[in-house]
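Undergrad: structure for this input, please:
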Amino acid sequence: MPPRKKALPRPLPEGWIVTDAEKRQWRLGKMIGQGGFGLIYLASPGTGKHDEDEAEFVIKVEYKENGPLFSELKFYQRAAKPADIQKWMQVKRLRFLGIPKYCGHGIVEFDELSYRFMVIERLGKDLQHIFEKQGKMFKNQVVLNLGLKMLHVLEYIHENEYIHGDIKAANILLGFKDSNKLYLADYGLSYRYSPNQIHKKYEERPKKGHNGTIEYTSIDAHKGVAPSRRSDLEILGYCMLHWMCGKLPWEQYLNKPELVLEAKTKLMEKLPESVTQISPHGAKCGEIAKILSLVKKLGYDERPNYHMLQKILLDGLKETQKDFNDFLDFSPVSEVEAHGYCLYNAKENENSLEKHKKYKKKNKTEENHFNKITQNLTKELKPRTTQLLTKKKYAEDECNKLTGSDRQYEDEYLIQQANDDQIEFSWRKWCLLLVFLIILIVIVTLY
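TA: The predicted model follows:
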């Protein structure tokens, strides 16, 4: 019974020898992964056994009737010839361009089933693995550098009339022996947008809508429109936003594609404010907003200004005092260490905003109460304050009489004060004597 189209193939035995179209032999090692429709094995050239830990190649296998590996193979054969890539790097003055090296392909029969295989260089861990291990947060400079490296790759494949169509962290891999090299891999959904230099026409096909990875797929893809250069750039913008912020505003709607489309449309319509609102404090999301703003203005068949897009990220990278060729620091960091405090998605933003409003309202009430008390106290104390100020002024005036120019009268004042006290004492003495005499007379009279 022939295999069902798009079914995951039955595993091939380890150690199996396959021969490619150029009559080169390859030995299959252990299986190290699988995609939607294919399997991935370590591989070594020749028939002899090699140390798998040092294997420099992998073989991707799927049923011959399937399509993704065939599309990927055609991309490598047409657009990713090693000589063409090397020439492009020289023209653009690049040290490295992140497209995996194609090594061969062929058809193999096993257990009465036909398999298509393709040999490419071995790559290391994918970016999704690192992203999740770090708690879904990358540093500013890492995100800007990632975006810049992917822009260089996209410019190359676009100039060769191809669209990648499925940019995401799972399809971006580190070099096997050089963690500073990044490769945009898996061209199973690659698409020729301009065969014979005639661009595909814009046509919405709702029945084919929402194609691709729902988190990142473009607005055009949601509408069933064939992918274009602006689609790839839009997808990259969403990826960078995710890497920078940790989440996307539409993550809670992933099981409802129409709501995801609505959220993406709203984000694109309200740029750059929409990006700024979900950006962590201190994050360089301004560059992402600028890129998405330029993408928004692009026509469906218009060639992007890659130089301008790259310059936006390069300028942002320079502000972090990092260089494009610097080592990519994927060391784990906390949210605060990466960017500062962040309000991630719309729901969290709404809850935090509501808490802020309540806190602000409470503070306003307390502030008004305090102001009222202050006003009442001021009203009550004002007359008393005026009275005290008047007395203070009088006392100061009296003191001034004894100082300064009036100092010469101080002795006279003291002598006069002493005389007054003596006169007052004499008057009191005579009054007491008179009272005593009156009492004495009354007593004598009664007896």
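
Undergrad: all contacts plus neighbour counts: C-alpha atoms, from now on.
TA: Fine.

Undergrad: go ahead and confirm Ile235 touches Ile167.
TA: Yes - the pair Ile235 and Ile167 qualifies as a contact (CA atoms under 8 Å) at a distance of 6.5 Å.

Undergrad: looking at those two, which one has more neighbours?
TA: Higher neighbour count among Ile235 and Ile167: Ile167, with 26 against 22, using other CA atoms under 10 Å.

Undergrad: now do the same contact list for that one.
TA: By CA atoms under 8 Å, 6 or more residues apart in numbering, Ile167 lies in contact with 184, 216, 232, 235-236, 239.

Undergrad: of these, which is the most crowded?
TA: Leu236 (26 neighbours).

Undergrad: which SSE is that residue in?
TA: Secondary structure from DSSP states H and E places Leu236 in helix 229-245.

Undergrad: now that helix: how far from the chain's centre is it?
TA: Relative to its chain's centre, helix 229-245 lies at 12 Å (CA atoms, centre = their mean, to the nearest Å).

Undergrad: ditto for stretch 128-145
TA: Its chain's C-alpha centre and that of stretch 128-145 lie 10 Å apart, by CA atoms, centre = their mean.

Undergrad: any idea how far apart the tips of that stretch sit?
TA: 16 Å (CA to CA, to the nearest Å).

Undergrad: okay, buried residues for it please.
TA: Neighbour-count burial for stretch 128-145 flags 128, 130-131, 134, 136-145 (criterion: 16 or more other CA atoms under 10 Å).

Undergrad: and these, which of them are in helices?
TA: Among the buried residues of stretch 128-145, the members falling in helices are 128, 130-131, 140-145 (criterion: DSSP state H).

Undergrad: tell me the one of the residues you listed nearest Leu433?
TA: Asn140 (104.1 Å; CA to CA).

Undergrad: hmm, the closest one is touching Val336, no?
TA: No - using CA under 8 Å, Asn140 is not in contact with Val336; the gap is 11.9 Å.

Undergrad: residue contacts, the closest residue to Ser231 other than its chain neighbours?
TA: Nearest non-adjacent residue to Ser231, counting by CA to CA, 6 or more residues apart in numbering: Ser218, 5.4 Å away. Contact partners of Ser218, counting by CA under 8 Å, 6+ apart, are 231-232, 234-235.

Undergrad: mind doing that once more with 10 Å?
TA: 165-166, 210-212, 224-225, 227-228, 230-238, 261, 264-265 (CA atoms under 10 Å, 6 or more residues apart in numbering).

Undergrad: filter those to the buried ones?
TA: Buried among the contacts of Ser218 by 16+ other CA under 10 Å: 165-166, 210-211, 224-225, 227-228, 230-238, 261, 264.

Undergrad: one more, please, to line up against the first structure:
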Amino acid sequence: MDLLGPSLEDLFTFCSRRFTIKTVLMLADQMIGRIEFVHCKHFIHRDIKPDNFLMGIGRHCNKLFIIDFGLAKKYRDSRTRCHIAYREDKNLTGTARYASINAHLSIEQSRRDDMESLGYVLMYFNRGSLPWQGLKAATKKQKYEKISEKKMSTPVEALCKGFPAEFAMYINYTKGLRFDESPDYMYLRQLFRILFRTLNHQYDYTFDWTMLKQKAGLSLSGPTPTTIAGAGLAQGGQGQGAF
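TA: Sure thing, here's the model as predicted:
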């Protein structure tokens, strides 16, 4: 059992539902690393969303953890490394807002889908909302269909308009991956690391909420710690993401 701090969704709300590019890029680096670690253990998460990423507490207050493996699935045999078969008869698994387009199309999910979902999470942080939020429908099925239609009809460039080109590059890359292809995690991290340096930011772990809490005189650990079983899996990856 591990004690963890607030989720990124909690912190996003705390920051008036908008993160600066600096915070988004520092988070992106750690998020890619956490997802890569899950993938290297032969599992896909299948529910990448802000609620499932929690900050640590105490000396780990700047470290990101990924939680909730209730929808996770083994995508390859750990001994033979044989990948699961491609199928087109799967129900949507995960959260529709961040689901990949292939997941909406009932295609079996693989590593590419976790990575595409992360792209939508990053744009949610940048924009404050996604174009397919708030759609009304009589049933959940109809709502999912509307979300799918809006997502597919929204060009990546339109989704990322007004933000650095690297975000569109990231999403386009993930959407171009083959079903059983391994994402180039380091390429994706470097994409954002180079942008971070180009913007002359310092990787000082000063997130948007860090400054707000300091101004308000609040504990940097945030809300009451959350007890999570099995959160240790999320501690892997390549460090905390210092550039």
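
Undergrad: just the strands in structure 2 please.
TA: 2-4, 43-44, 53-55, 64-66, 73-74, 226-228 (DSSP state E).

Undergrad: pipe the ones you listed into TSV and attach distance to Lys213 of structure 2 per row.
TA: Compiled in TSV, the strands of structure 2 are given as follows (distance: least, CA to CA, whole Å):
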stretch	distance to Lys213 of structure 2
strand 2-4	17
strand 43-44	34
strand 53-55	14
strand 64-66	18
strand 73-74	37
strand 226-228	19
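
Undergrad: quick one, which of those strands is nearest to Ala216 of structure 2?
TA: Comparing those under CA to CA, the one sitting nearest is strand 53-55, at 19.0 Å.

Undergrad: how big's the offset between that closest one and structure 1?
TA: For strand 53-55 of structure 2, the mean distance to aligned residues of structure 1 following superposition is 1.0 Å (mean CA distance after the TM-score superposition for structure 1).

Undergrad: in structure 1, what sits opposite Asn91 of structure 2 in the alignment?
TA: For Asn91 of structure 2, the aligned position in structure 1 is Gly209, judged by TM-score structural alignment.

Undergrad: could you do Ala103 of structure 2 as well?
TA: By TM-score structural alignment, Ala103 of structure 2 lines up with Ala221 in structure 1.

Undergrad: its match: how many residues sit nearby?
TA: So Ala221 of structure 1, with other CA under 10 Å, has 23 neighbours.

Undergrad: excluding chain neighbours, give the residue nearest to Met150 of structure 1 in space.
TA: In space, Met150 of structure 1 is closest to Leu184, 7.2 Å off (CA to CA, 6+ apart).

Undergrad: actually Asn52 of structure 2, not the one I typed
TA: Closest to Asn52 of structure 2 by CA to CA, 6+ apart is Ile67, at 5.2 Å.

Undergrad: could you measure from the counterpart of that neighbour in structure 1 over to Lys208 of structure 1?
TA: Matched by TM-score structural alignment, Ile67 of structure 2 corresponds to Ala185 in structure 1. Applying CA to CA, the value for Ala185 of structure 1 to Lys208 of structure 1 is 24 Å.

Undergrad: check Cys399 of structure 1 too.
TA: Counting by CA to CA, the gap from Cys399 of structure 1 to Lys208 of structure 1 is 99 Å.

Undergrad: try Val142 of structure 1
TA: Applying CA to CA, the value for Val142 of structure 1 to Lys208 of structure 1 is 35 Å.

Undergrad: now do the helices in structure 1.
TA: 68-79, 82-92, 127-133, 140-159, 219-222, 229-245, 257-269, 273-278, 285-297, 306-319, 335-338, 346-401, 410-446.

Undergrad: now the residue nearest the centre of structure 2: closest residue in space that isn't a chain neighbour?
TA: Nearest to the mean C-alpha position of structure 2, by CA atoms, centre = their mean, lies Leu118 at 3.3 Å. Distances taken as CA to CA, 6+ apart put Ile48 closest to Leu118 of structure 2, at 6.3 Å, once the chain neighbours are dropped.

Undergrad: map the one you found onto structure 1.
TA: Using TM-score structural alignment, the partner of Ile48 of structure 2 in structure 1 is Ile167.

Undergrad: how close does that match get to Lys284 of structure 1?
TA: Relative to Lys284 of structure 1, Ile167 of structure 1 is positioned 21 Å away (CA to CA).

Undergrad: now do Lys296 of structure 1
TA: Taken as CA to CA, the span from Lys296 of structure 1 to Lys284 of structure 1 is 19 Å.

Undergrad: what's the offset of stretch 113-125 of structure 1 from the middle of its chain?
TA: Stretch 113-125 of structure 1 sits 34 Å away from the centroid of its parent chain (CA atoms, centre = their mean).

Undergrad: likewise for stretch 196-207 of structure 1?
TA: Centre-to-centre, stretch 196-207 of structure 1 and its host chain are 33 Å apart (CA atoms, centre = their mean).

Undergrad: now do stretch 322-339 of structure 1
TA: With CA atoms, centre = their mean, you get 12 Å for stretch 322-339 of structure 1.

Undergrad: can you pull the buried residues of that stretch?
TA: 322, 324, 328, 330, 332, 335, 338-339.

Undergrad: likewise for stretch 106-122 of structure 1?
TA: The neighbour-count check on stretch 106-122 of structure 1 (16+ other CA under 10 Å) flags 106-108, 114-122 as buried.

Undergrad: tabulate those (CSV), appending distance to Ser194 of structure 1.
TA: Converted to CSV, those look like this (distance: CA to CA, whole Å):
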residue, distance to Ser194 of structure 1
Gly106, 27
Ile107, 29
Val108, 32
Ser114, 32
Tyr115, 30
Arg116, 27
Phe117, 27
Met118, 25
Val119, 27
Ile120, 26
Glu121, 28
Arg122, 30
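
Undergrad: now, those that are in strands?
TA: 106-108, 114-121.

Undergrad: what does stretch 429-444 of structure 1 correspond to over in structure 2?
TA: The aligned range for stretch 429-444 of structure 1 is empty, by TM-score structural alignment.

Undergrad: cool, stretch 355-372 of structure 1 as well?
TA: Alignment note (TM-score structural alignment): stretch 355-372 of structure 1 is unmatched in structure 2.

Undergrad: ok, and what's touching that stretch?
TA: Applying CA under 10 Å, 6+ apart, the set of residues contacting stretch 355-372 of structure 1 is 349-354, 373-375, 377-378.

Undergrad: thanks a lot, see you next time.
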